[in-house]
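Engineer: What follows is a predicted structure for the sequence shown.
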Amino acid sequence: MNKFAFLVAILPSLVFTEIVPVQECQTGPLPTSVDVIGCSKLPCKLSRGQEAVVYVDFRPASDASALRPSVFATVLGVTVPFSLPEDWQNACDWLVGTRCPLTAGEDVMYVLRLPVQKTYPPVAVDVELRLIDQAEQVVSCFVVSAKVV
């Protein structure tokens, strides 16, 4: 990959985000880093009526020809699936500086966009992201603490 193109692709994440600590999932390996735009400490504030943008750096342990996001929200001890818009269902479309298929050990950046509806109540929430490959194996997974404001 052209080093200049890669630098241009990741520059927004270097300027506007900070790496935040995340929790490990029971279902898969942690990403290399997670950067939430506008979040410098936990819980990350998710503003109603806006999109939360998360840059996820990871290295797949095996080759992946397809990738899809699976998001869950845990509020007051109850975990529910979080539906992403249809055009965000293919994680391969939201990779920065690379495309599917992915090679084992490759450094990959995925951009997760979460719509935070105005109707959501102001509440603490744990957001879990699983990136799942064509064999339904979890390639990377993390949980981040947030608060809807």
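Structural biologist: Done, it's in.
Engineer: going forward, measure contacts and count neighbours with C-alpha atoms only.
Structural biologist: Will do.
Engineer: can you pull the contacts of the residue minimising distance to the centre of the chain?
Structural biologist: For the chain, the residue nearest the mean C-alpha position is Leu112 (4.3 Å; CA atoms, centre = their mean). Going by CA atoms under 8 Å, 6 or more residues apart in numbering, Leu112 touches Val53, Val54, Tyr55, Val56, Trp94.
Engineer: make it 7 Å
Structural biologist: Leu112 makes contact with Val53, Val54, Tyr55, according to CA atoms under 7 Å, 6 or more residues apart in numbering.
Engineer: for stretch 128-147, which positions count as buried?
Structural biologist: Neighbour-count burial for stretch 128-147 flags 128-133, 138-147 (criterion: 16 or more other CA atoms under 10 Å).
Engineer: Among those residues, which ones are in strands?
Structural biologist: If you go by DSSP state E, the buried residues of stretch 128-147 have 128-133, 138-147 in strands.
Engineer: let's bring in a second one:
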Amino acid sequence: MYKLLLLVSLVPALVLGITPVRQCPNGAGLPATVDINGCTALPCPIQNNSPIVAHGLDIVSPVDTATLTAHISVRLLGLEIPFPIPPELVDACAAGVEPGTCPVSVGQVFDYTLDHPGMELPVVGVTVQVEVGLTADNGAHVTCVAFDAQILP
């Protein structure tokens, strides 16, 4: 009986590709579910210079905001590795948040998809810490997820 319950509870995670993530140090809220390239266990394998698609579902805004700005941070042993977000993806209201969602009201629930084309990283074969988040027009952190990624050649 317990094995059946365990199996039933794990199947949706495997089907949906739910990625285990951590809260960012900035304390921003987490989406209800996250899927990063179908990763279901950390570290997530990320192919160097290949697209990264991350879906955050059921994000609850802690503030009213007219805009949402996307950001990505990549760290190796505490040192920041350059990983600029393409200019066309910085405005999350224009690229990533469902059209018509912005402006966002406090308590509003929305989804966000980051469809990053990928880029050549100066390091491969290592595990890095990645943060992906959205910031409100007043600088408040709306949401942020942290996860470990192994950069593959």
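Structural biologist: Thanks, I have it. Source: prediction; values computed, not measured.
Engineer: so which of the contacts of Leu112 of structure 1 persist in structure 2?
Structural biologist: Contacts conserved in structure 2 for the contacts of Leu112 of structure 1, using both residues aligned by TM-score structural alignment, their matches' CA atoms under 7 Å: Val53, Val54, Tyr55.
Engineer: with the ones in strands among the buried residues of stretch 128-147 of structure 1 in mind, which one is nearest to Val71 of structure 1?
Structural biologist: Of all these, Val71 of structure 1 sits closest to Leu129, with 4.7 Å by CA to CA.
Engineer: surely the closest one meets Ala73?
Structural biologist: No - using CA atoms under 7 Å, Leu129 of structure 1 is not in contact with Ala73, being 9.1 Å away.
Engineer: farthest-separated two in the ones in strands among the buried residues of stretch 128-147 of structure 1?
Structural biologist: Asp133 and Lys147 (29.1 Å).
Engineer: Can you check the kept ones among the contacts of Leu112 of structure 1 and name whichever has the most neighbours?
Structural biologist: Comparing the kept ones among the contacts of Leu112 of structure 1 on neighbour count, Tyr55 comes out first with 24 neighbours (neighbours: other CA atoms under 10 Å).
Engineer: Surely it is in a strand?
Structural biologist: Yes - assignment of Tyr55 of structure 1 by DSSP: H, G, I helix; E, B strand; the rest coil places it within a strand.
Engineer: show me what contacts it?
Structural biologist: Taking CA under 7 Å, 6+ apart as the definition, contacts of Tyr55 of structure 1 comprise Ser13, Val34, Asp35, Val36, Met109, Tyr110, Val111, Leu112.
Engineer: still contacting in structure 2, which of those?
Structural biologist: The contacts of Tyr55 of structure 1 retained in structure 2, by both residues aligned by TM-score structural alignment, their matches' CA under 7 Å: Val34, Asp35, Val36, Tyr110, Val111, Leu112.
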